[in-house]
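# Let's see this in three dimensions:
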Amino acid sequence: MSARVAIIGRPNVGKSTLFNRLVGRKLALVDDEPGVTRDRREGDARLADLAFTIVDTAGLEESDPETLAGRMRAQTEAALEDCDAILFVVDARAGLTSADRHFAQAVRRAGKPIIVIANKAEGGAARDGVYDAFGLGLGDPIALSAEHGEGLSELYDALVEVLPRSARLDPDEEEAPEPLVLGDEEDGSELDLAKPLRIAVLGRPNAGKSTLINHILGQDRLLTGPEPGITRDSIGLDAEWRGRKLKIFDTAGLRRRSRVVGKVEKLAVADALRAVRFAEVVVLLLDATIPFEKQDLTLADLVEQEGRALVIGLNKWDLIDNKSDKARELRAEADRLLPQLRGTRVIPVSGLTGAHVEKLMEAIVATDAIWNTRISTGRLNRWLKPVVDTTPPPAVAGRQVKIRYITQPKARPPFFVLFGNSVASIPESYKRYLVNGLRETFGLIGVPIRLSMRSGGDNPYAGKKRRG
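All right, here's what the predicted structure looks like:
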């Protein structure tokens, strides 16, 4: 288990900027508005030869446990309990505040090694604030600028003193073994089981995304509640299901573009869309009591455009009466409203009770396998010939379009190239006919299909006898 370091401090002292600096990427949302971070966010940090898990946190304000602020505090307290060391961050420009002193008392009670960070210490104007930080009685502060990367060598020296020896990287450590890859000899499909399957959970506000992920994880890891828009950052969480490693991304609820006005919400939307682009499977979570709203269809279309695999989850299924009839109705509705993703798996689920979560996970893994499918050129052309003979493409300007052969150069999503003369002039309706045939024949459900047209080329399989 890697060493864990929690970043603690009042709002707007630069905790998320420091988090981003240590992980080497802009993972956490950063804005001048205080309180942007609500959940605890983890990342793999590197500082010279130190490797550890860094945890960004919200606040420690005293509030009723049932309020949003109270639940945020509970998340921060969980990070304190689970860490090996604490980076207590203050704003060197602003100097110490009563909130800093209040937080310092809470941090001291945690009984963990504490490193005081006087952040925003670039330039001489912050010198007095750095000296003020001595008054916390938590040891010598480190003058640091997370934005500009100043003071990291001093931070390294302090972390070396408090982190376990296991946090130091061994320069002679052997390289990691090659990942286990399972392939199909005929189709050439490949599935890398060493890398975690990346899953993004997408949906409108209050669809129950965080609640569902908490149930999958088996713990109240994510902040939940009745308030819409609690989740802001797209938080990636490690999990495992039936021996398969997963990386699940919780995302902010996405409203119609016209309703997104605040800067922080715009940042959250951009973060959610980035999670979709880096995912392999997207779970579009709908509220089963009001499914297939216009925004739901817009999000499904976004997933298709990005080329991701899609599974639709109908959450809050515990609130639905006549479940069997309703399930059939909504599956038919999905095919009608999303013809570009016909056959997509639609799974009723309840994040609150855990009903059908296993079925949802099975659908995710199965859809990922389809997204990775490679179909041999031989099989494709044995399918293509009778399809074209039965329903040839329409003539263009009085000239017959001759389709010679089809091949699949890549997967993720399945991508096919059709060769022949004048194929670029084939109308969209005939392309849909071919795509629907590919989807139905080869079971390519829940994934986008890309079809490209190229002129020329001789069928390498023409005249060859069929094997088997």
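
# going forward, measure contacts and count neighbours with C-alpha atoms only.
Noted.

# close enough to count as contact, Leu212 and Gly351?
Yes: between Leu212 and Gly351 there is a contact at 3.9 Å, judged by CA atoms under 8 Å.

# can you confirm Val201 is in a helix?
No: counting by DSSP: H, G, I helix; E, B strand; the rest coil, Val201 falls outside a helix, being strand.

# which residue ranges form the helices in the stretch 1-150 of the chain?
Per DSSP state H, counting those that start in this stretch, the stretch 1-150 of the chain carries helices over the ranges 15-23, 68-81, 98-109, 127-132.

# and this one, so I can compare the two:
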Amino acid sequence: MSITVALIGRPNVGKSTLFNRLVQRRAAIIKDIPGVTRDRREGDARLGNLNFRIIDTAGLDDSNSESFASRIMDQTKTAIHTADIILMLVDGRLGVTPFDQHIAKMMHESGKKTILVLTKCEGTSGDLSIPDAWGLGFGCPIPISAEHAEGLSDLHDVLSSCFRENFDCDVDSSKLDKKKKSLPSLKISIVGRPNVGKSTLLNRILGEERSITGPESGLTRDSVSVEWDYMGRIIQLVDTAGLRRRAKVVDGIEKLSAADARRSLGKSEVVIIMFDGSVEPSKQDFSIASLAISEGRAPLIVLNKWDCVKNSKNQLLGYNNLISRTLSQAKGISIIPLSALSGNGIELLMPAVLDAHRCWNQRIKTAELNQWLAMTLEHHPPPLSAGRRIKMRYITQVKSRPPTFTIFCNLPTELPESYLRYLVNSLRDEFNLLGVPIRINLKKGKNPYVK
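Coordinates of the predicted model:
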């Protein structure tokens, strides 16, 4: 049995800092201003011998606009409903505020086991808040400092006791970790410019309101990772923040969000690049696509908001021509027109994702590669270099993900780029490596007669 713990509290009380401490990496964006976290974020936490699922939530605040606050509240209510245990965080420096009392009332009404944690208590800075914290009705508060790892042993003892008393399970869930690692998984990131519908697509795939959506641009800040079961296969979907041109990014939080999105892209296997299909593509759309290809990921283009397109046939033809010219390094990339809001065309997405992943993982026999190389050289040999013939003797695939090949030749530095592109395109057509980046490395073989 896996136990889920949710972090609940006002903005800027240290929920994301504690989340990062428990998952043992910088997963959530941290900045010393209120309201940085918006979507709930999940991760695998470890505290001593305790292994559990942790949920980071947005800060509950009554100062947001009514519609935006209600969307945040819905996400937090979902986290409270999902969790087995609540860690209610209170800023130990500021003490208990009236809104902390309001949140405590919500926790009592939820009926969930709640542990009160005083954060930012370096040394004795939170001692004055302990008497007021007792009045919230959750027993003895636990003063900690997540940033400096102080008080975590006390939190471990309380959580361990709570696990044993309220849940009939072994607190050391290493068996669960081993089982989880044995499951086949596929990591997919959804990237694109702001407000192209990335979060809406994630919600449509999952069939639930997992990420906050709305007409406002730039709602998503943290990269939201969600595990999803697709036909018995574990899929890890990652919704990322919108990427704008670097010159236009001046806000510190947006810089952190963009860096987090690029980091998620680099760790993915398949990258869904979302375009707004109702308008003409911009240079930034292709810059994001080129980034995914240069990182060696398996790319896939989704034309969202397709229900708003009037002449869809001509629009799709124009997109196909433009993408094939601009993204020639991933010739044959799949293009899926759909509407994430209505769900039209969504059934085409996952088969295309799995096809791209299969091509990205493909391995080709060395004998077949050398047969192809011999026929290619016979049909179109490389040009001479200063009167010398470039001899290509042998080819082998050194790795997949993406498909990477090494060709042994006598003059590797003299082969023109145009001929190398010809080899890539011929290799792609011969072995059906459509839509994935292909890398060819040239290497000079050793002369066996030289001592």
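
# Just say which of the helices of the stretch 1-150 of structure 1 is most tucked in.
helix 15-23 (a mean of 24; mean count of other CA atoms under 10 Å).

# Which strands and helices lie in contact with that one?
Helix 15-23 of structure 1 sits against strand 4-8, strand 41-47, strand 50-56, with contacts defined as 3 or more CA pairs under 8 Å, 6 or more residues apart in numbering; DSSP states H and E.

# Kindly provide the distance from the counterpart of Asp250 of structure 1 in structure 2 to Gly207 of structure 2.
Superposed on structure 2 with TM-score structural alignment, Asp250 of structure 1 falls opposite Asp239. Using CA to CA, to the nearest Å, Asp239 of structure 2 is found at 15 Å from Gly207 of structure 2.

# show me the contacts for the alignment partner in structure 1 of Ile212 of structure 2.
In structure 1, the residue matched to Ile212 of structure 2 (TM-score structural alignment) is Leu223. Contacts for Leu223 of structure 1 were tallied using CA atoms under 8 Å, 6 or more residues apart in numbering; they are Arg38, Asp39, Arg71, Met72, Gln75, Ser210, Ile230, Thr231.

# Over to Gly387 of structure 2?
Neighbours of Gly387 of structure 2 in contact, by CA under 8 Å, 6+ apart: none.

# cool, Arg210 of structure 2 as well?
Asp39, Gln75, Leu202, Asn203.

# follow-up on the earlier one: the match of Ile212 of structure 2 belongs to a strand?
No: under three-state DSSP, Leu223 of structure 1 falls outside any strand and is assigned coil.

# what about it, distance to Gly313 of structure 1?
Using CA to CA, one gets 20 Å for the distance from Leu223 of structure 1 to Gly313 of structure 1.

# cool, and Leu273 of structure 1?
18 Å.

# Who has more neighbours out of these two?
Neighbour count, other CA atoms under 10 Å: between Leu273 of structure 1 and Gly313, Gly313 has more, with 28 against 22.

# wait, isn't that one in contact with Ser350?
No: contact criterion CA under 8 Å: Gly313 of structure 1 and Ser350 do not qualify, at 9.1 Å.

# Give the residues shared as contacts by those two.
Joint contacts of Gly313 of structure 1 and Ser350 (CA under 8 Å, 6+ apart) do not exist.

# host element of the aligned partner of Ala367 of structure 2 in structure 1?
Alignment note (TM-score structural alignment): Ala367 of structure 2 maps to Gly378 of structure 1. In this structure, Gly378 of structure 1 sits in helix 377-390 according to DSSP states H and E.

# Give me the contact list for the helix or strand just after that helix.
Later in the chain than helix 377-390 of structure 1, the nearest helix or strand by DSSP H and E is strand 402-410. Strand 402-410 of structure 1 has contacts (CA under 8 Å, 6+ apart) with 374-377, 380-381, 384, 388, 414-423, 457-460.

# And for stretch 310-323 of structure 1?
207-208, 281-289, 291, 300, 303-304, 326, 344-353, 355, 360, 363-364, 367, 446-447.

# For it, grab the matching residue range in structure 2.
So stretch 310-323 of structure 1 sits over residues 299-312 in structure 2, by TM-score structural alignment.

# Report the buried residues of that stretch.
Within stretch 299-312 of structure 2, the residues scored as buried using 16 or more other CA atoms under 10 Å are Pro299, Leu300, Ile301, Val302, Leu303, Asn304, Lys305, Trp306, Asp307.

# neighbour count winner among Asp239 and Gly207 of structure 2?
With neighbours defined as other CA under 10 Å, Asp239 of structure 2 and Gly207 compare such that Asp239 has more, 28 against 9.

# now Ala92 of structure 1: how far from Glu150 of structure 1?
Applying CA to CA to Ala92 of structure 1 and Glu150 of structure 1 gives a distance of 13 Å.
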